[in-house]
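Undergrad: A predicted structure for the sequence below; I have some questions about it.
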Amino acid sequence: MKIRRILATAVAVAVTTPAVMLSVTPAFADTKPGAQTPAKPTVKELEKAAAEAQKAYEEAFAAEKAAYQAVEDAVSDTAPLTVAAKAARKAADDAATAKFKADTAVTDAQDVLDALTEEATEAERAGAEKTLADAKTAAEAAATTATTAEADAKAARKLSDDAKVEAFRALSTAQDATKKALAASTAADAALERAKREEEENPGGGDCVDEPGLTTVVKGFPSKVTAGTRTAFSVRVANGSDKEMEKVLTYASLHATDKGGSKDIATYLKLKWSTEKSPKWQTVDSDLYIDAIGALKPGEQAEIKLRLDVDAKTPAGQGLTFIAGDYFNKDGSCGLTPDAAVNEFDIKAATGKPGAKPAPTPSTSTPAAGSGATPQGSGSSVPVDTTGGTLAATGSSDTTTQLALTSGAALALGAGAMFVVRRRKVGSDA
């Protein structure tokens, strides 16, 4: 009977530590010799971990929304610092105008004095000289006022700009926290679901243990895809242990939401696979397992070609894939990669104009534990489109663009936000 995989390491951590610290990266895998495999958690423990992770995610998402609102407030024309900066700029401009008039008065007074002839009386000359002196005094005062006002205007603008930059940075930090909480909730939720399925379909079966020697490395995964296109990549499954694995399976799940994170759009996407022995493309079914490798002896590896088909009607959004490896033997022993390889990608809506399909932008995926690789998601490296959001349209100065560039991904809600919430609703909404 097919063994259902459980993310044992990640869930064990979820049960004993705050949910927001949970990760589906290799960080929690202990590959040192003699390291003890964490005890398999019970379904009850998994339910508790999933509930705590979900709560942590909801709190992080609420904090992110608050940070987003803070950004909108900061770049608003009615923000106190923005109003103060505009007032200071107006004062500086008025002072500059006054200085110009004062300088003009000096020039005019000098012209009057220079125009006096020898026939001018002593009183006329004295009056012209006094007018010039008074004009110079007024010009000096106007120059001082203008210099001070300009400095005040620059200082006020800097305060306003700094507040905007800080708001963007705070949003970026909040988004990062949301992503971590989302990964924790998704991992805990998936572990619970699969533990229940294993319990139902493999009653009394032996516990699967973490096997750092079983690795899944995704190659060529795109950081973004476009509606109406197909993108090919691959996963290499390797047996780096000293034991034979008689039956090796590859687990692959796909999730996607629209830009707002509230609508599940995964139905528009299809994940397909093929191998050298089975070249015909096959859709990864609801079971989420690819049974195409068979046995792997120590040191052996196998490669599975994968293809992500994106329907032409797919709306813009974000996506996530989870890919991992399992094995089981006839004697009842079984093992699994300690963590899933997590890959994030942006989904671009179709432009409506026929043409060549854009080449995918490859990114380094997050390999499963035991591979020795450093986790790296693709979502954070994707440039943010600042032309269609509310924030890009607010603010009147040219600093808005600079702030957007400084903030990086701050203008977009975290990739895949609401995956867990929406995924749980799908079953009841169907």
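TA: Now that the structure is in, tell me what you want to look at. Numbers count the residues shown, from 1 in each chain.
Undergrad: alpha carbons only for contacts and neighbour counts from here, please
TA: Fine.
Undergrad: other SSEs contacting the helix or strand harbouring residue 422?
TA: Per DSSP states H and E: residue 422 is located in helix 419-429. On a contact count with 3 or more C-alpha pairs under 8 Å, 6 or more residues apart in numbering; DSSP states H and E, helix 419-429 meets helix 122-201, strand 245-258.
Undergrad: let's bring in a second model and compare:
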Amino acid sequence: MEPTDLGICEDQDPNYKATLRIALSGLSGKIAKGSGWHPFKMTVTNPSKNAIKDVTLAAGVGPLDSDDPFTLKQAVLQAYDPDGKRWFNVTDDGTYSLGSLGPGDLPGHTTVDLSFRLNVTAQAPVGKALTIGLGVYPDTKNNCEATSFAAYQISIVKPGTPTTGSNPVPQTGGEAPLPSEAPAKGGSSHVVPASDTTAVSEGSLAHTGASSALPLIAGIAGAAVVVGAGTVFAVRRRKSGGAAV
């Protein structure tokens, strides 16, 4: 999808609430530098009866006190492609850990789980960080770009620092608290199209009646950013209740 001139619905109407729901789950509240991959999940839900068209997702991680995401040398964010059976970097420019996925359509009364993992390298700065999941789609009725997001504060700590039992801090706008259970390691939680009903028994897709949908992630990512995902990411950071302003 090409960038659009539509304004952001929430900016035009402070009381606007997007239909799409985004939630993140599975990350520890503390991640030690150089400790390897940490899996988590983005859950995308359409609670309405009508399909949401042209949904583009974005995910990113960065310092709490900056609008810029981490570079790939500091933290690598990856999503799982079940068709290719491999992980790929979530990045739109090959430099920063912020990228867009999609677009795709999400049928009514449908929930899709997308698998991600995060590797914080030895080059990452110690301190507070923010993870964000974002969904963007055109609201044709209101002639604006609808956004839904979840944001959680985590701490990047020195190697050897105890991290067991730590919980991330949901920021204002986070759709749901993070459960303590993390997805199974090794990529067993898959990114799936909503039409893949065989995944229901594996717990990787909650499917409630829709017969088909385009995959929200298809093959290796590299889609154009919609309304500038980086700009929206920065706006969501400032509205997340964290220190970033």
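TA: Looks like it arrived, so ask away. Please read these numbers as outputs of a predicted model, since none were measured by experiment.
Undergrad: quick one: TM-score?
TA: Between these two chains, after superposing, the TM-score reads 0.56 (TM-score structural alignment, normalised by the length of the second structure); 174 aligned residues with a C-alpha RMSD of 4.0 Å.
Undergrad: hang on, the earlier thing: so for residue 73 of the first structure, which of the helices and strands packed on helix 419-429 of the first structure sits nearest?
TA: Distance to residue 73 of the first structure, taken as C-alpha to C-alpha, is lowest for helix 122-201 among these, at 8.9 Å.
Undergrad: please list the outside residues in contact with the helix holding residue 422 of the first structure.
TA: 54, 182, 185, 186, 189, 255, 256, 257, 261, 262, 263, 264 (C-alpha atoms under 8 Å, 6 or more residues apart in numbering).
Undergrad: buried subset of those residues?
TA: Neighbour counting with 16 or more other C-alpha atoms under 10 Å marks 54, 182, 185, 186, 189, 255, 256, 257, 261, 263, 264 as buried within the contacts of helix 419-429 of the first structure.
Undergrad: what's the closest of those to residue 63 of the first structure?
TA: Using C-alpha to C-alpha, residue 182 is the member of these that lies nearest residue 63 of the first structure, at 13.2 Å.
Undergrad: relative to residue 346 of the first structure, how far out is the closest one?
TA: 16 Å (C-alpha to C-alpha, to the nearest Å).
Undergrad: same check, this time on residue 145 of the first structure
TA: Applying C-alpha to C-alpha to residue 145 of the first structure and residue 346 of the first structure gives a distance of 53 Å.
Undergrad: quick one, helices of the first structure?
TA: Assigned helices in the first structure, in chain order: 8-16, 43-75, 80-115, 122-201, 390-393, 399-407, 419-429 (criterion: DSSP state H).
Undergrad: residues touching the residue nearest the centre of the second structure, list them.
TA: Of all residues in the second structure, the one closest to the mean position by C-alpha atoms, centre = their mean is residue 133, 2.7 Å from it. Residue 133 of the second structure makes contact with 22, 23, 24, 42, 57, 58, 59, 60, 149, 150, 151, according to C-alpha under 8 Å, 6+ apart.
Undergrad: the longest helix along the second structure corresponds to what range in the first structure?
TA: Counting residues, the longest helix found in the second structure (DSSP H) is helix 229-238. Taking TM-score structural alignment as the measure, the first structure aligns no residues with helix 229-238 of the second structure.
Undergrad: flag every buried residue along that helix.
TA: Neighbour count says helix 229-238 of the second structure has 229, 230, 232, 233, 234, 236, 237, 238 buried, by 16+ other C-alpha under 10 Å.
Undergrad: same question, stretch 31-45 of the second structure
TA: Neighbour-count burial for stretch 31-45 of the second structure, counted by 16+ other C-alpha under 10 Å, picks out 31-34, 37-45.
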